[in-house]
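Trainee: below are the sequence and a predicted model for it; my questions follow.
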Amino acid sequence: MVRDLTRSHPRCKDELDRLAKILVSDLDRVSAAVVTRVLTEIPELGSPDSETSWETTMASGIGNIGALMSMMTYGVPANAGIEPPEGALEFFRAMIGRGADITAILRAYRIGHAELWNQWMRVVSEGIENLEDLPEILTVSSAHMFSYMDSVCERLVAEYEPERRRQLTSAAAQRVATAQAIVAGEDVDVDSAGARLNYRLRRHHVALVLWPASRRVEAQGTEGLERYAFALAEELGTECPLLVPASRGCVWAWLGAADARRLAPVIAAEPPPAGVAVAAGAVGHGLEGFRESHRQAVEARRVCGLRERPPTDVVHYRSVSLLAALCTDPASAQRFLVSELGELNGPDEATRRLRTTLGTFLEVGSSHARAARVLGIHQKTVAYRVHRAEDLLGYRITDRRAPLEAALLLSAFLEG
């Protein structure tokens, strides 16, 4: 049971009041001793040499010690439901923001309590006027300190999860807003934006757009997509990726590195897991590279959306840049196919084989022999199919080679 300060002997109460005032008069030194011990014994809360860590923890120490002593002086019960001091709440919020868990925060209070008791014992032993009052003073002050610390810690435990969720939500919303501002071309300060994103912008980047390509992955939310982005970053040996949720279950991601060569292997990356689709931009540098690589990844994603089936490999913008230009307007792209291919645009399997053969023939330099080797058929079959394709086109392939190759490329891509 907590000893009631108001029921202590009047002389002891006066002595407590006097001794508490002695400690409060030296509050800065006492708080500094408490803070030094806390930061030394719990390095994850920050270093005593860090100005930010020191100021935040000092504000908490001064607030808590001042409140505790004032309550003891005026006989206010330590568990009276008084709100923790603002400095203590700022320390609490700052520690959560740095990733400290509730265990570390409560340990800081226990260590701080131990050091405060040492400081209080020093004041009492040096300043007490009547040694007969010592047992009563120590009993009452100890009970008061323990009760105050218990009350504050109970409140912090209750507030930890709501505050952590609030900070996570706030930080996530800030990252989304900042990334959207950058890719929209808004004028932003690169260092401030990088701090909000927790991602360094003054380096090389590769942007990705990830989206679910199966109902199983879609049901997982963004978990499967984010897992792949982290796995790719680990494979490349880069820092953690920047991940930003986008619309319709998509995720925007950026991988960053000081050396552009570290990002080059994205081109040869292993296929993503089943159900995960990925589009990638080219390597860019700085804020503009961050923005342009994302634009390219979004374009590659848009082109993939025109296909009959989702991609199974990472789709790089460089491999579909021509298609992206051709498919700016999907309706116009379809009209282009019909106009250029005519009857060769038919959906049946025989006509598809003619398109494939003609496309391969043009790709290998109009060589029947090379096309035959690539396709694994006789070169006379290649010659027949090319001739048959020209009949369906209604013109010789040498007459409109460039638009014909573009149309065949587009057709092959859309068919998946």
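Mentor: Okay, I see it. The shown structure was predicted, so the numbers you read here are calculated from the model rather than taken from an experiment.
Trainee: going forward, measure contacts between C-alpha atoms and count neighbours the same way
Mentor: Fine.
Trainee: might one say that Glu226 is in contact with Leu243?
Mentor: Yes. If you go by Cα atoms under 8 Å, Glu226 and Leu243 touch, sitting 7.3 Å apart.
Trainee: let's bring in a second one:
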Amino acid sequence: MTPDTLHDAAVARVTALATLMGTQLPMLTRTLHKVLAESIEDLQGDQLIVELLGASIESNVETVAHILQYDVDVDKVATPFAAEEYARRLAQRGIAPLALVRAYRLGQQQVLDWAFDELDRDADATVALAAGRIIVDTTFRYIDRISEQVVSAYESERVRWLANRNTVRKAMIEELLRGDQVDLAAAEGALSYRLRQNHVGVVLWSTSGSTGDESLRQLERLLQQAATAAGCSGQPLFVPRDRSTGWGWIPLGRSHSEIMMVGDDEGDHWIAVGSAAAGADGFRVTHLEALRAQQVALAARDRAERVTAFSDPQVRTAAMMAADLEGTRRLVQKALGPLAADTEAAARLRETLQVFLTEKGSYLATADRIHLHKNTVKYRIDKALEERGRPLDDERLELELALVACRWLAGTVLLPAPL
């Protein structure tokens, strides 16, 4: 048999096989559908997606049959509508594109297995082999072209879907934070987050200088770590605020326990945390508390704590004073005098004095708490009062407020160090 004769015989065999494929389309679709639905775990449990997968399979197999039967140029074939719609639905559900590409690889394998089972019945093995090569080449080029197109459709839909979803989420969060009356079921659907539970609001921000996307990913990971450490069953809600700031809510279910968060020791990431609160109103309140805790941290600048928690009574007091920094500066200067200097020596005296007041004037309890000798504590207290220029009980409330302000607002309210 000459090469031309062999080629003609192989093409005729491919045409006959493609015609048979068309007549067996329902059977082939059912077989492929069963194999793919069982093999791709991401699709299981979503009936609509599984049904759409069947439509995609049928349209692709039918297209391949027409290409083989009528010798259609693969480069001019458009993606079947059902196949594009299947890709778009996967994007909307956040199913990874790997599931999309894998379906085409598995589908090609099943079609080739069917084709070679049919060719094995041929008496002329040479013609069957040549026909098989044509089928392999054609199906490969088709899968290569179509998978590229459906992945492109997936990516475009994913970008559009996320943009729309983020717009809806942003609008819903704004309504909740304004205290508007909202349909809780609709709000939970828009946010993919359960409002009818206890939450802890978190504000996270970065000073690392990383790119916007990388910085936000780091903040989201930090929020996820806190939720995991707290044993939360649900996923936390993370909302980018700008390129270096994110808002978060950690779901507590029925628990009222506070969240223990660990900051970044290298100083790149900062966290402000609200108190546990319940329901849609609690969603708003705990967030507002986190924002107030953030104000304290921002006022303290680089001397802020890595984690500033509104549940700390001193933070709540400092938050009120941070709302009027000018007035707080005057209070600090009036209550402390030279003790308000921004120096290490003054800071040690202020810290000792604050613990002394907390321990109700006990030198021994203060010494135990800050790990100093009792005589050292007494020396520091005497020195602090000497710097202040007034006795301990002279306007004591202002003294305690001033010490809290110095502790949490740092250089923003302290006097410049003397030259």
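Mentor: Thanks, I have the structure now. What you are looking at is a predicted structure, and each value in this text was computed from that prediction instead of being measured.
Trainee: where does the TM-score land?
Mentor: Here the TM-score for the pair of chains, by TM-score structural alignment, normalised by the length of the first structure, is 0.73; 395 aligned residues with a Cα RMSD of 4.7 Å.
Trainee: quick check: neighbours shared by Glu226 and Leu243 of the first structure?
Mentor: Both Glu226 of the first structure and Leu243 are in contact with Val251, where contact means Cα atoms under 8 Å, 6 or more residues apart in numbering.
Trainee: now Glu387 of the second structure: which helix or strand?
Mentor: helix 374-388 (DSSP states H and E).
Trainee: hmm, who's touching that helix?
Mentor: Judged by Cα under 8 Å, 6+ apart, the contacts made with helix 374-388 of the second structure from elsewhere in the structure are 335-339, 346, 349-350, 352-353, 363-364, 366-367, 391-392.
Trainee: can you give me the strands for the stretch 201-350 of the first structure?
Mentor: Using DSSP state E, counting those that start in this stretch, the strands found in the stretch 201-350 of the first structure span residues 204-212, 242-245, 251-257, 276-280, 284-285, 315-316.
Trainee: report the inter-axis angle for the third one versus strand 204-212.
Mentor: With axes from the mean of the first three to the mean of the last three Cα atoms, to 10 degrees applied, the angle from strand 251-257 of the first structure to strand 204-212 works out at 150 degrees.
Trainee: equivalent analysis for the fourth one, please.
Mentor: Orientation note: strand 276-280 of the first structure sits at an angle of 150 degrees relative to strand 204-212 (the same axes, to 10 degrees).
Trainee: could you list the buried residues of strand 276-280 of the first structure?
Mentor: By neighbour count, with 16 or more other Cα atoms under 10 Å as the criterion, the buried positions of strand 276-280 of the first structure are 276-280.
Trainee: just checking, what packs against that strand?
Mentor: Under the contact criterion of 3 or more Cα pairs under 8 Å, 6 or more residues apart in numbering; DSSP states H and E, the helices and strands touching strand 276-280 of the first structure comprise strand 204-212, helix 286-304, strand 315-316.
Trainee: one more: the longest one?
Mentor: Using 3+ Cα pairs under 8 Å, 6+ apart as the contact criterion, the neighbours of strand 204-212 of the first structure among helices and strands are helix 223-236, strand 251-257, strand 276-280, strand 284-285, helix 286-304.
Trainee: try 10 Å
Mentor: The contact analysis (3 or more Cα pairs under 10 Å, 6 or more residues apart in numbering; DSSP states H and E) places strand 204-212 of the first structure against helix 215-219, helix 223-236, strand 242-245, strand 251-257, strand 276-280, strand 284-285, helix 286-304, strand 315-316.
Trainee: check the offset of the third one from the chain's centre.
Mentor: Spelled out, that is strand 242-245 of the first structure. When C-alpha coordinates are averaged (Cα atoms, centre = their mean, to the nearest Å), strand 242-245 of the first structure and its chain have centres 5 Å apart.
Trainee: that strand against the second structure, how far on average?
Mentor: In the superposition with the second structure, the average deviation recorded for strand 242-245 of the first structure is 3.0 Å (mean Cα distance after the TM-score superposition for the first structure).
Trainee: and for the last one?
Mentor: Taken against the second structure, strand 315-316 of the first structure registers an average deviation of 1.2 Å after superposition, with mean Cα distance after the TM-score superposition for the first structure.
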